[in-house]
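Colleague: Build the 3D model from these lines:
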Amino acid sequence: MVNYNGTLVTQTGAEIQGNRGFLFGDSIFETIKVLDGKVLFLEDHYFRLMASLRIVRMEIPMHFTMEYFESQILGLVKVQAIESSARVRFSVFRKAGGFYLPETNDIEFVAVAEFLENAMYSFENQPYEVELFKDFYITAQLLSTLKSNNRLVQITGSIFAEENGYQNCLVMNEVKNIAEALQGNLFMLTGNKLITPPLSDGCLNGIMRKQILAIARKMENLEVAEQSISPFDLQKADELFITNVIKGIQPITKYRKKEYKTDLASELVKKLNVQIRLV
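Modeller: Predicted coordinates:
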């Protein structure tokens, strides 16, 4: 079942030969977790989507309120009977027409949902090794912080990781600072200081990144900073972990010859689950 412009259908009937998301990557999307009939971090998802649409100059319809956004997501998971735990991809793209210059800034959207086995966020202390992906770089600019269809760095990096036996890769920007992981934001703990790259380094403006920053800043004896991370910093770190809204927190156990602890990641998962139960 698919939500196509507010109508639930089995097939969208959309033709890809004129779809600007397919032709030009002219699309913004949100990956959303639904738990027990509630959209987690609803306001953050909605306002990030609205900000992204404005940045790429898509026209936001007057009826596209947060309540409308929420109703389109919950209506989809309800009809599929997966309200207990679901992953939703909500894609917005400019209507067909034009080449690099679009004929209109009006939008259409498609939302699809699938069942998630794990309702709450879980801590998995399994081996998780990463490496640097050096074939391509992320540019340190505003467009890199958006969730757009332009994900070739993440796709080629994921293929590299799979071919070489890594669970993930870390992606650098053009000045060789670590921007993020292939599937989420990176956090690094050194001593009592928790660091994540700033948005100005080109990392995704992640929803879970925002939640973890807020939780960590309330913890005693923990300094939290948004600052650049070099590849050399990784060797001095005590702990590394990746965040995204579906997985929550994924601890990294190994980078090259360096092995890492997972204590803070475990504690943050517990605090995160308490937070979402209070929503």
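Colleague: switch to C-alpha atoms for all contacts and neighbour counts from now on
Modeller: Noted.
Colleague: gap between residue 215 and residue 241?
Modeller: According to Cα to Cα, to the nearest Å, residue 215 and residue 241 sit 15 Å apart.
Colleague: Over to the closest residue to residue 145 other than its chain neighbours. Which of the three states is it?
Modeller: Among residues not flanking residue 145 along the chain, residue 204 sits closest, at 4.0 Å (Cα to Cα, 6 or more residues apart in numbering). Recorded secondary structure, residue 204: coil (DSSP: H, G, I helix; E, B strand; the rest coil).
Colleague: wait, isn't residue 204 in contact with residue 180?
Modeller: Yes. Residue 204 is in contact with residue 180 according to Cα atoms under 8 Å; the separation is 7.4 Å.
Colleague: so where do the helices sit in the stretch 51-200 of the chain?
Modeller: Ranges of helices in the stretch 51-200 of the chain, per DSSP state H, counting those that start in this stretch, are 66-79, 152-163.
Colleague: now the other sequence, so there's something to compare against:
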Amino acid sequence: MINFNGTLVTQESNILTQNRGFLYGDAVFETVKIVNSQVLYLEDHYFRLMASMRVVRMEIPMDFTMEYFEEQILSLTNKLGISAAARTRVTVFRNDGGYYLPIDKTVSFLVHATALDSTLYVIDEEEYEVDLFKDFYVTKQLLSSIKSTNRLLNVTASIFASENGLDNCLLLNDSKNVVEAIQGNIFMLVGNKLVTPPVSEGCVNGVLRKQLLKLAKTIEGVEVAEEVISPFDLQKADELFITNVIKGIQPITKYRKKTFKTDLSQKLVSKLNEVVSVTLS
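Modeller: Here you go, the predicted structure:
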């Protein structure tokens, strides 16, 4: 028996009692965008998931190929009748058993999906204000760069942002440098130089981050670099924007008393949509 919200029920009636993802955050995940029944950046997502599983020493099933990964995602969205665009999350968790030390290194996975309004990426023209989150820090280590289900820092920062009328927060690492936003990588334009923190600073190794580093290099006059960003650098920026594979690019328009342009963001979204269109053609 277990006590669930004040009611005694059989343990078998609640699957979470032994679920290691729930009990210990012993799980990793990928959030992918589906457009016209195709997984955008399929290869990047698949190999990042495999790398994450290896980092936390999960046993990868022999049949968990890229084709299998794609098939499991699309079988769900097709069954749901989502033909245009979807946000789909694949969570892989180690199977039940043990305490901190698992007794079984094999894994199970869960896929769920929700429909999206737009197939292409769209720039949000509304004001978007951010500030620093200083209560907790991202550590500069390999675990910070993977998508694990241990996201308490992000959850707490989201609550802080909501309580303070902010649209997002920028997270700091243990060296007090800017690492990323709550749900995406951060880019900063100063003059003609576009900068994003290196993965070694503790940021998630974002799939769209990788794509935009390539795309930005195709824009004439823009220098691209992976460099440390301090909070003081933000005040010198001409543009700031956040990236993730679902939203695309979210320009930051206000940080404290500083306001920012969105010119480069607009250019990059256009280039991003060109790539998506070619992929789907």
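Colleague: rewinding a little: and residue 215 and residue 241 of structure 1? Which one has more around it.
Modeller: residue 241 (23 against 13; other Cα atoms under 10 Å).
Colleague: any idea which helix or strand carries the more buried one?
Modeller: Assigned by DSSP states H and E, residue 241 of structure 1 belongs to strand 239-244.
Colleague: how big is the offset of whichever helix or strand comes after that strand relative to structure 2?
Modeller: Downstream of strand 239-244 of structure 1, the next assigned helix or strand under DSSP H and E is strand 248-252. When structure 2 is superposed, strand 248-252 of structure 1 averages 0.1 Å from its matched positions, counting by mean Cα distance after the TM-score superposition for structure 1.
Colleague: what helices or strands is strand 248-252 of structure 1 leaning on?
Modeller: Applying 3 or more Cα pairs under 8 Å, 6 or more residues apart in numbering; DSSP states H and E, one finds that strand 248-252 of structure 1 contacts strand 239-244, helix 263-278.
Colleague: Find the nearest non-adjacent residue to residue 120 of structure 2, please.
Modeller: residue 273 (6.0 Å).
Colleague: what do you get for residue 98 of structure 2?
Modeller: Distances taken as Cα to Cα, 6+ apart place residue 104 nearest to residue 98 of structure 2, at 7.9 Å, with adjacent residues excluded.
Colleague: Also residue 77 of structure 2?
Modeller: residue 113 (6.6 Å).
Colleague: Over to residue 241 of structure 1?
Modeller: Closest residue to residue 241 of structure 1 apart from its sequence neighbours, by Cα to Cα, 6+ apart: residue 251 at 4.1 Å.
Colleague: Which position in structure 2 pairs with that neighbour?
Modeller: For residue 251 of structure 1, the aligned position in structure 2 is residue 251, judged by TM-score structural alignment.
Colleague: I'd say its match and residue 265 touch.
Modeller: Yes. Assessed by Cα under 8 Å, residue 251 of structure 2 is found in contact with residue 265 at 6.5 Å.
Colleague: ok, the two, which is more surrounded?
Modeller: Neighbour comparison, residue 251 of structure 2 and residue 265: the larger count goes to residue 251, with 27 against 22 (by other Cα under 10 Å).
Colleague: List the residues that contact the more buried one.
Modeller: 123, 124, 128, 239, 240, 241, 242, 262, 265 (Cα atoms under 8 Å, 6 or more residues apart in numbering).
Colleague: Could you tell me how far residue 26 of structure 2 is located from residue 50 of structure 2?
Modeller: From residue 26 of structure 2 to residue 50 of structure 2 the distance is 15 Å (Cα to Cα).
Colleague: Can you report how many residues lie near residue 164 of structure 2?
Modeller: Using other Cα under 10 Å, residue 164 of structure 2 has 12 neighbouring residues.
Colleague: Residue 102 of structure 2 too?
Modeller: Using other Cα under 10 Å, residue 102 of structure 2 has 14 neighbouring residues.
Colleague: Can you tell me how far it is from residue 21 of structure 2?
Modeller: Taking Cα to Cα, one finds residue 102 of structure 2 at 12 Å from residue 21 of structure 2.
Colleague: overlap in contacts of the two?
Modeller: residue 94.
Colleague: mean shift between the strand holding residue 241 of structure 1 and structure 2?
Modeller: Per the superposition on structure 2, strand 239-244 of structure 1 and its aligned residues are separated by 0.1 Å on average (mean Cα distance after the TM-score superposition for structure 1).
Colleague: Please state the offset of stretch 19-27 of structure 2 from the chain centre?
Modeller: 19 Å (Cα atoms, centre = their mean, to the nearest Å).
Colleague: so where is it in structure 1?
Modeller: Per the alignment by TM-score structural alignment, stretch 19-27 of structure 2 matches residues 19-27 in structure 1.
Colleague: Run through who's touching that stretch.
Modeller: 16-17, 91-97, 100, 148-150.
Colleague: Quick one: buried ones out of these?
Modeller: Buried by 16 or more other Cα atoms under 10 Å: 91, 92, 93, 94, 95, 96, 148, 149, 150, out of these.
Colleague: Residue 117 of structure 1: which of the residues you listed is nearest?
Modeller: Set against residue 117 of structure 1, the nearest of those by Cα to Cα is residue 91 (22.8 Å).
Colleague: Looking only at neighbour counts, state which of residue 26 and residue 50 of structure 2 leads.
Modeller: residue 26 (20 against 16).
Colleague: From residue 167 of structure 2, how far off is residue 145 of structure 2?
Modeller: Distance from residue 145 of structure 2 to residue 167 of structure 2, by Cα to Cα: 23 Å.
Colleague: between those two, which one's more packed in?
Modeller: Neighbours of residue 145 of structure 2 and residue 167, each counted by other Cα under 10 Å, are more numerous for residue 145; the result is 19 against 15.
Colleague: dump the residue contacts of the more buried one.
Modeller: Listed by Cα under 8 Å, 6+ apart, the contact partners of residue 145 of structure 2 are 199, 202, 203, 204, 205.
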